[in-house]
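**Q** here is a sequence together with a model predicted from it:
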Amino acid sequence: MLSNSSLAPPLKKGGKVAEHYAGRFAPSPTGPLHFGSLITAVASYCDAKAHQGQWIVRIEDTDIPRIYPNSEEHILKCLDAFEFESDVEIIYQRQRLDLYESVLEQLKQNNLVYACECTRKMLGSNHIYAGTCREKHLDFQNQAIRIKVSAQNICFNDRLQGQHCSNLQHDLGDFVLKRRDGIINYQLAVVVDDYLQGMTHVVRGADLLDNTERQIWLGQCLGYPKLEYMHLPLAMNDQGQKLSKQNLAHAIDTQHAPELLLQAITALGQPPVDLDQPHQMLAQAVAQWDIQKIPKGTELNAIFV
């Protein structure tokens, strides 16, 4: 595993997904894990193990001001209670900031990014960035850093959701990789770490579906290999909202790990497993894993609390 002081990989030509399988579960410690997180953990684990691949845990905590007290401890407690085990040492993104900075330097040297002085107040409600600062050639110090996008369709074939496309210039505009306050954006950190950790497959919630074209574009700019994606339907509450920390979804109760694990496996449309120790239940779920049985669409019909 690369150490925090390791240099970022050089730019190179993109390649095909590797023959082996490496997947990950990458929660953000902005609150305790909830049932929707468990569904993602189960699906990513089962898909990796059903392909005789690696399952890797990563804590995505670059947004340091939003880290919720004790949430990292809760994540690790949940992993232990459900008897998930990462195949490599768990990494924490906030300990790898120098790696992301070195990748930004590569992008600067290749004239793929620029400094932006626009504030949220200046941008107003317009969610499509018009490239206001692209030709200003501002100094990077104390400014946001945006990556240049082009007016081309970026498409990928999601293993569950099917074909998905976006023209980033028309739909979004140049997007931020580093904020004015110095915080590394999620889009940059996730792309760099997926590459450095040798990821081949990404299994995550459908709420991140629209992030994918941005990450594909950034990966192309850096010459990283292509990934395979599968975006899972989201667990919903009785208000019709996705289960999330922002919507105050209940924290996972680790004292009921077997029962909750069975519920997650069932929510994914998989054949039932025997109520047992979590590692036995997971092994049975892996042996029966079939993505064709996962409910279609971006939302699960059942209500979860």
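**A** Arrived safely.
**Q** please count neighbours and contacts with C-alpha atoms only from this point.
**A** Fine.
**Q** isn't His164 right up against Asn157?
**A** Yes: here His164 reaches Asn157: they are 6.3 Å apart, a contact under C-alpha atoms under 8 Å.
**Q** is it correct that Thr40 is in contact with Arg24?
**A** No: the pair Thr40 / Arg24 is not scored as a contact, 9.9 Å apart, by C-alpha under 8 Å.
**Q** identify the contacts common to the two.
**A** Val203 (C-alpha atoms under 8 Å, 6 or more residues apart in numbering).
**Q** below is an additional structure, to be compared with the one above:
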Amino acid sequence: MRIGIDLGGTKIELAAFDEGGQTLLRRREATPQADYAASVEAIGRLVEAAESELGAAGSVGVGIPGAESLPDGRIKNANSTWLIGRLFRQDLQARLQREVRLANDANCFALSEAIDGAGRGAEMVFGVILGTGVGAGIVVRQRVVAGINRIAGEWGHNPLPLLHEESVPPLPCYCGRLGCVETWLSGPSMATDHWRYCGESLSAEEICARAADGETAADETLWRYERRLAKALAGVVNILDPDVIVLGGGLSNIERLYETVPRLWQEHIFSPTVLTRLCRNVHGDSSGVRGAAWLWNEA
């Protein structure tokens, strides 16, 4: 039995799977925000309760919104800031009395989609999360590529390419840099862009709904978003040349992205023919927890 944990900023989700990938049990509870010890304990309780209910012990993989530093094992780059600097994997292993595997949540998403999702059978999958933030993971031959600095796939904290094309100035990112991809392509960033151009405060969901109804201002905001996404993903294709790019997160539900973005990225990719496929995820919100469980597929 494989147990996956998705530790998010607002919720902790657990799912248990059999060896064939069938879901045996799923549970979630609120994340004890800003309380590190309570977060470790909550995961411990969820695992123990799941194993008691199913009558079996399982391997445990955990996805987190951050990364484990290779030199000392401490957590870095975490949106859930109470994890930063902590020996999270070691503490969780002590609580559960077993080995635990840990990965960035975007890596877990990409792994799930590479194994039995939209990237099934592909040599290389680049899995993108477009939501309240922007993240990505790289999977090659169904193995996560973490990188020596454990930042492989941190595409959201590169600058947006061809920034001179933009008619509004770049915004500061929470990471301390200016004009990161995340500041242009997250859901809140779409809302900010619409306000900067139109003076109207709408959520990304409202903008997309109005664009679908034919409202010109909303359609123009969505077009700007598509152009920026195409430029940013073209850089990924030029460097990694993945077979498949899979989109996840709330903005992955914008149907027109899958037709418009591949048409627009052609201008920026160093190849007259682009065979890379842009796909919607298969497993939706479950991809993160599934990918965490599949960390135990790796030797």
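**A** On my side now, so go ahead. Small disclaimer: the values here were computed from a predicted structure and weren't measured.
**Q** so what number do they get for TM-score?
**A** Once superposed, the chains reach a TM-score of 0.31 (TM-score structural alignment, normalised by the length of the second structure), with 137 aligned residues with a C-alpha RMSD of 5.3 Å.
**Q** which stretches of the second structure form strands?
**A** 2-7, 11-17, 23-30, 59-64, 67-68, 75-76, 100-104, 124-130, 134-140, 143-144, 244-248, 277-280 (DSSP state E).
**Q** and the helices in the stretch 151-299 of the second structure?
**A** 182-185, 187-198, 204-212, 216-240, 257-265, 287-294 (DSSP state H, counting those that start in this stretch).
**Q** any idea which of those gets closest to Ile43 of the second structure?
**A** Taking C-alpha to C-alpha, helix 287-294 is the member of these nearest to Ile43 of the second structure, at 13.0 Å.
**Q** residues in contact with that closest one?
**A** 2-6, 13-17, 59-63, 101-103, 105-113.
**Q** name the residues of that helix that come out as buried.
**A** Ser287, Gly288, Val289, Arg290, Gly291, Ala292, Ala293, Trp294 (16 or more other C-alpha atoms under 10 Å).
**Q** ok, stretch 45-54 of the second structure next?
**A** Neighbour-count burial for stretch 45-54 of the second structure [16+ other C-alpha under 10 Å]: Leu46, Val47, Ala50, Glu51.
**Q** gap between the two ends of stretch 168-175 of the first structure?
**A** 9 Å (C-alpha to C-alpha, to the nearest Å).
**Q** may I have the secondary structure class of Val202 of the first structure?
**A** strand (DSSP: H, G, I helix; E, B strand; the rest coil).
**Q** how near is it to Ile39 of the first structure?
**A** 14 Å.
**Q** cool, and Leu107 of the first structure?
**A** In terms of C-alpha to C-alpha, Leu107 of the first structure sits 36 Å off from Ile39 of the first structure.
**Q** and those two? Which one has more around it.
**A** Neighbour count, other C-alpha atoms under 10 Å: between Leu107 of the first structure and Ile39, Ile39 has more, with 25 against 18.
**Q** hang on, that one in a strand?
**A** No: with three-state DSSP as the criterion, Ile39 of the first structure is helix rather than part of a strand.
**Q** what's the spacing between the residue nearest to it when sequence neighbours are not counted and Gln106 of the first structure?
**A** The spatial neighbour of Ile39 of the first structure that comes closest, neighbours along the chain excluded (C-alpha to C-alpha, 6 or more residues apart in numbering), is Ala264 at 5.2 Å. In this view, Ala264 of the first structure and Gln106 of the first structure are 42 Å apart by C-alpha to C-alpha.
**Q** neighbour count: those two, which is higher?
**A** Ala264 (22 against 18).
**Q** now for the helix or strand that one falls within, which elements pack on it?
**A** Taking DSSP states H and E as the criterion, Ala264 of the first structure maps to helix 257-267. Counting by 3 or more C-alpha pairs under 8 Å, 6 or more residues apart in numbering; DSSP states H and E, the packing neighbours recorded for helix 257-267 of the first structure are helix 35-50, helix 278-287.
**Q** quickly compare the ones you listed and say which is most buried.
**A** helix 35-50 (a mean of 23; mean count of other C-alpha atoms under 10 Å).
**Q** which strands or helices does that one pack on?
**A** strand 22-25, strand 54-59, strand 201-205, strand 234-236, helix 257-267, helix 278-287.
**Q** now render these as TSV, adding distance to Leu300 of the first structure.
**A** TSV is the format used below for those (distance: least, C-alpha to C-alpha, whole Å):
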stretch	distance to Leu300 of the first structure
strand 22-25	20
strand 54-59	24
strand 201-205	11
strand 234-236	5
helix 257-267	8
helix 278-287	19
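**Q** among the ones you listed, which comes closest to Ile303 of the first structure?
**A** That would be strand 234-236 among these, by C-alpha to C-alpha, at 5.5 Å.
**Q** name the helices or strands packed onto the closest one?
**A** Checking 3+ C-alpha pairs under 8 Å, 6+ apart, strand 234-236 of the first structure ends up next to helix 35-50, strand 299-303.
**Q** for Asp193 of the first structure, which of the ones you listed is the nearest?
**A** helix 35-50 (16.7 Å).
**Q** any idea of the angle the closest one forms with strand 201-205?
**A** Here helix 35-50 of the first structure points in a direction 160 degrees away from that of strand 201-205 (axes from the mean of the first three to the mean of the last three C-alpha atoms, to 10 degrees).
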